[in-house]
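**Student:** structure of the sequence below:
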Amino acid sequence: MLEIERKFLVKSDAFKNEAFSQSEIKQGYLNSNPSRAVRIRIHNDKGYLTIKGKSDESGTTRFEWEKEIDLTEANALLKLCEPGAISKTRYEVKAGEHIYEVDEFYDDNQGLWLAEIELKDANEAFIKPDWLGDEVTGDVRYYNSQLSKNPFTKW
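**Tutor:** This is a model prediction of the structure:
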């Protein structure tokens, strides 16, 4: 139940031509505390409840538990979330043996594009496509739970 991922800014929309999947996501936080964030997400037509623990010092590894929930329940729980729901389009892009999840944010986070790659080991090698920008792994400003409270357009 450990999530190991690295996070990057995206410097161009060239990834869109490489994407093999595109989906819509809306999510909110019942609790956005970095030690134990509790998220409700609607991903296309499915609902999810996710609990994330505190990241390690590098920001690459943390506990993550996720369970699919009924869509009606997910919609009801979104209404209980803290202010600052996140809306984004997620693109999946294959690069070598890995898949990048590239998020294009909307509303108060308009203009932000982030790419995440999940790894089996924090030191695992991976391909960095040309559209990938600076690494922001461990920079809490780019955690979705923090973007819901302190949006990108307000920086």
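**Student:** every contact and neighbour count from this point should use C-alpha atoms.
**Tutor:** Will do.
**Student:** what sits up against stretch 5-25?
**Tutor:** The set of residues that contact stretch 5-25 without belonging to it, under C-alpha atoms under 8 Å, 6 or more residues apart in numbering, is 41-44, 60-61, 86-94, 112-119, 122, 131-137.
**Student:** and that stretch, what's buried?
**Tutor:** By neighbour count, with 16 or more other C-alpha atoms under 10 Å as the criterion, the buried positions of stretch 5-25 are 5, 6, 7, 8, 9, 10, 15, 19, 25.
**Student:** second chain to compare with the first, below:
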Amino acid sequence: MTEIERKFLVTSEEFKKESTKQYRIVQAFLNTHPERTVRIRIKGQQAFITVKGIGNATGTSRFEWEKPISIEDAEALLHLCEQGMIEKTRYEIKSGKHTIEVDEFFGQNQGLILAEIELEEENEPFLKPNWLGKEVTGENRYYNSQLSKNPFILW
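**Tutor:** Here you go, the predicted structure:
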């Protein structure tokens, strides 16, 4: 249940040409405490409740627990969430044996494009596409839970 993930800014929209899958995501948070977040997410035609723990010193790994829930339950729970809905389109891009997920944000986070890659080990090597920019792993302001409270348009 430990998630190992690195996060990067995206420097161009070239990733869209390489995308094999894309879907709309709407999510909000029941809790955004720094030591634990509880997220409700509708991803395409699926919905989930997710609990994430505090990250390690580098921000690369942290506890994550996720369970599917019905769309109806997710829609009801979204009404109980803290203010600050996250709206984005997620693109999946194959890169060697990995999949890079690129999130193009809308609404209050319009203009922000982030890429994430999940790894099996913190220092695992992976192919870096030329559109992958500065690494922002561990920078709290790029966490979705923080973007819901302090959106990109206010930076």
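**Student:** now the buried residues of stretch 5-25 of structure 1 as a markdown table including distance to residue 144 of structure 1?
**Tutor:** Below are these laid out as a markdown table (distance: C-alpha to C-alpha, whole Å):
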| residue | distance to residue 144 of structure 1 |
| --- | --- |
| 5 | 14 |
| 6 | 14 |
| 7 | 12 |
| 8 | 13 |
| 9 | 13 |
| 10 | 16 |
| 15 | 21 |
| 19 | 22 |
| 25 | 12 |
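**Student:** in CSV: these, plus secondary structure and distance to residue 55 of structure 1.
**Tutor:** Converted to CSV, the buried residues of stretch 5-25 of structure 1 look like this (DSSP: H, G, I helix; E, B strand; the rest coil; distance: C-alpha to C-alpha, whole Å):
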residue, secondary structure, distance to residue 55 of structure 1
5, strand, 10
6, strand, 12
7, strand, 13
8, strand, 16
9, strand, 19
10, strand, 22
15, helix, 27
19, strand, 28
25, strand, 23
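**Student:** closest one of these to residue 37 of structure 1?
**Tutor:** Among those, residue 5 lies closest to residue 37 of structure 1 (C-alpha to C-alpha), at 16.6 Å.
**Student:** map the closest one across to structure 2 for me.
**Tutor:** Mapped onto structure 2 by TM-score structural alignment, residue 5 of structure 1 lines up with residue 5.
**Student:** and if you look at residue 142 of structure 1?
**Tutor:** Alignment note (TM-score structural alignment): residue 142 of structure 1 maps to residue 142 of structure 2.
**Student:** distance of residue 149 of structure 2 relative to residue 4 of structure 2?
**Tutor:** Taken as C-alpha to C-alpha, to the nearest Å, the spacing of residue 149 of structure 2 relative to residue 4 of structure 2 amounts to 24 Å.
**Student:** ok, now residue 53 of structure 2?
**Tutor:** From residue 53 of structure 2 to residue 4 of structure 2 the distance is 12 Å (C-alpha to C-alpha).
**Student:** more neighbours: which of the two?
**Tutor:** For residue 53 of structure 2 versus residue 4, the count of surrounding residues by other C-alpha atoms under 10 Å is larger for residue 4: 21 against 18.
**Student:** in this structure residue 85 of structure 1 contacts residue 28, no?
**Tutor:** Yes: the pair residue 85 of structure 1 and residue 28 passes the contact test of C-alpha atoms under 8 Å, sitting 4.7 Å apart.
**Student:** good, wrapping up.
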